[in-house]
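A structural model of the following input is requested.
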Amino acid sequence: MQSSVGNTDAGKRGMNLTLRIWRQKDPSVKGKMVSYKVTDISPDMSFLEMLDVLNEQLIMQGDDPVAFDHDCREGICGMCGVMINGEAHGPQQTTTCQLHMRSFKDGDKIDIEPWRASPFPVIKDLAVDRRAFDRIIQAGGYISVPTGTAPEAHATPVPKKDSDAAFDAATCIGCGACVAACPNASSMLFTAAKVTHLGLLPQGQPERDDRVVNMVAQQDREGFGGCTNIGECSHACPKGISMETISRLNHDLLGALRAGARPKS
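Predicted coordinates for the structure are as follows:
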């Protein structure tokens, strides 16, 4: 009778991988793909933990570690994000920090690149500057809701369909996967999510027209491409935000322009 010990040990054996990673010292120099080997990688590691292992290896060898964005590592903050084998965040619809190495096989070759979009210039290696998103949000301005005691919860009824749609749009974490996945590098899904979650709620109504025209104008100024309804944005979105939000944005934009709203110069 064959012992199960050998099988158990084999099951615990880590993976050996070849990583081809984009290395770029800073925006002023040309980058290139560099190959690295990592060994004994646990299938239970997250993708970022695997990069941590590589960086420890590089530091021990006296090399420069790979720069990449990360923060909470819980799929909430939206900081992490890289192209993995040509897919935003990798083969699963989740954030890079929540992608586990069991999605790959022993001996795999993995290409890792930064977000591909001119409005997201490379800072170093896999880290990109996503402040264009911040400027789009800033262009939306504020909502004119008085501060102080919060109103009673049922003072202004909101239809459940609207509240659910607003909540779904508000789950956007601004990671940039929609832009990286889109062949046009369009930010329409991001902008639509930020416009929609306020446009569906009572407190978002006073500035509704100005908000949409200013945010769309700012995304154009940032150099993002136009939306051609390909759908890669929603497919890559780790929060599964629907393209219906883009339809809502277009509806609001047309209504605002017909009402005479014009973007700030």
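
contacts, neighbours, all on C-alpha from now
Fine.

just give the closest residue to Lys124, not the sequence neighbours.
Asp26 (5.0 Å; CA to CA, 6 or more residues apart in numbering).

revised request: answer the last question for Cys233.
Once flanking residues are discounted, Cys233 sits nearest to Cys178: 4.0 Å by CA to CA, 6+ apart.

element containing that neighbour?
Using DSSP states H and E, the element containing Cys178 is helix 177-181.

and the contacts of that helix?
Here helix 177-181 makes contact (CA atoms under 8 Å, 6 or more residues apart in numbering) with 81, 83, 87-89, 115-117, 185-187, 189-190, 232-234, 236-238.

now the buried members of those.
Buried subset of the contacts of helix 177-181 (neighbour count, 16 or more other CA atoms under 10 Å): 81, 83, 87-89, 115-117, 185-187, 189-190, 232-234, 236-238.

for comparison, sequence B:
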Amino acid sequence: MKYTLRVWRQNGPDDRGRLVEYTVDGITPDMSFLEMLDVLNERLLLDGDESIAFDHDCREGICGMCGLMINGTAHGPQKATTTCQLHMREFDPRKPITIEPWRARPFPVVRDLVVDRSALDRVIESGGHVGVHAGAAPDAHAVPVPKPDADRAFAAAACIGCGACVAACPNGSAMLFTAAKAVHLAALPPGQPERGTRALTMVQTQDDLGFGGCTQAGECATACPKEIGTDVIALLNRDVLWKVD
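As a prediction, this is how the structure comes out:
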């Protein structure tokens, strides 16, 4: 199959950038989206052109490196799927595919489709950890954890930090990411002592980094490849208000 692609090309954060049209042939329905980009890059190099820069690592939907805006949708048209797990059978060869990087002030473009998402790391560094001295590890069943608490922690911990929630949000908010990283700790006993401080510090850090405020648009949960719901934002807000009060 042959596809027409409109790919964002940008030499760096200070470059204006532009969409460049390419045609790529020989694509099979079972190829992943990133494999299709690999094929295009091989042909660009053979023609003496610069390859398209894009992030990727595990290609298994785990690492969160591969995020792209595909036809204006974070990670593309298939729900609960990362870009690397998206296959070309989801696209009509008769229609062009527009590929762009994440769009958010805290995510400056490094080159082409690669953005600097280290701002998310700064949010985690500010409080996404357990800092109290807990001593030696207790026996596995020494601290009972209710099943609902364990399920809540597990669901929030599924966040892979891809940044799709930020890219999809009309405000460029990172609240779903921040909430997931805070709630999965707050739901379990080791994270309880720092619960309020952690929540307040992480929210303040994301604000300082230039992320927008949350207005409950819900686009973040729709774009999340791990289907993390906005209920974690409500839990984070509760902890912030508890600390402020």
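
in the second structure, which spans are strands?
For the second structure, the strands defined by DSSP state E occupy 3-9, 18-24, 69-70, 73-74, 97-100, 109-111, 114-115.

just put those strands in a markdown table and tack on distance to Arg195 of the second structure.
Shown next, in a markdown table, are these (distance: least, CA to CA, whole Å):
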| stretch | distance to Arg195 of the second structure |
| --- | --- |
| strand 3-9 | 41 |
| strand 18-24 | 44 |
| strand 69-70 | 34 |
| strand 73-74 | 31 |
| strand 97-100 | 37 |
| strand 109-111 | 34 |
| strand 114-115 | 31 |
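
most tightly surrounded among the ones you listed?
strand 73-74 (a mean of 26; mean count of other CA atoms under 10 Å).

so what secondary structure elements neighbour that strand?
Helices and strands touching strand 73-74 of the second structure, by 3 or more CA pairs under 8 Å, 6 or more residues apart in numbering; DSSP states H and E, are helix 164-168.

re the thing from before, filter the buried ones among the contacts of helix 177-181 of the first structure down to the ones in helices?
If you go by DSSP state H, these have 189-190, 232-234, 236 in helices.

state the distance from the residue nearest to Cys233 of the first structure to Val82 of the first structure.
12 Å (CA to CA, to the nearest Å).

Gly111 of the first structure -> the second structure?
Gly isn't right for residue 111 of the first structure; it's Asp. Alignment note: Asp111 of the first structure maps to Thr98 in the second structure; criterion TM-score structural alignment.

Pro238 of the first structure now?
By TM-score structural alignment, Pro238 of the first structure lines up with Pro225.

you'd agree that match is up against Pro77?
No - if you go by CA atoms under 8 Å, Pro225 of the second structure and Pro77 don't touch, sitting 11.1 Å apart.

burial of Ala67 of the first structure, as a residue count?
Applying other CA atoms under 10 Å, we find 18 residues neighbouring Ala67 of the first structure.

mind checking what it lines up with in the second structure?
Using TM-score structural alignment, Ala67 of the first structure lines up with Ala53 in the second structure.

hmm, Arg111 and its match touching each other?
Yes - using CA under 8 Å, Ala53 of the second structure is in contact with Arg111, at 6.3 Å.

circling back to that earlier point, which residues touch the match of Asp111 of the first structure?
So Thr98 of the second structure contacts 5-7, 69-72 (CA under 8 Å, 6+ apart).

again, only using 7 Å
By CA atoms under 7 Å, 6 or more residues apart in numbering, the contact set of Thr98 of the second structure is 5-7, 70-71.
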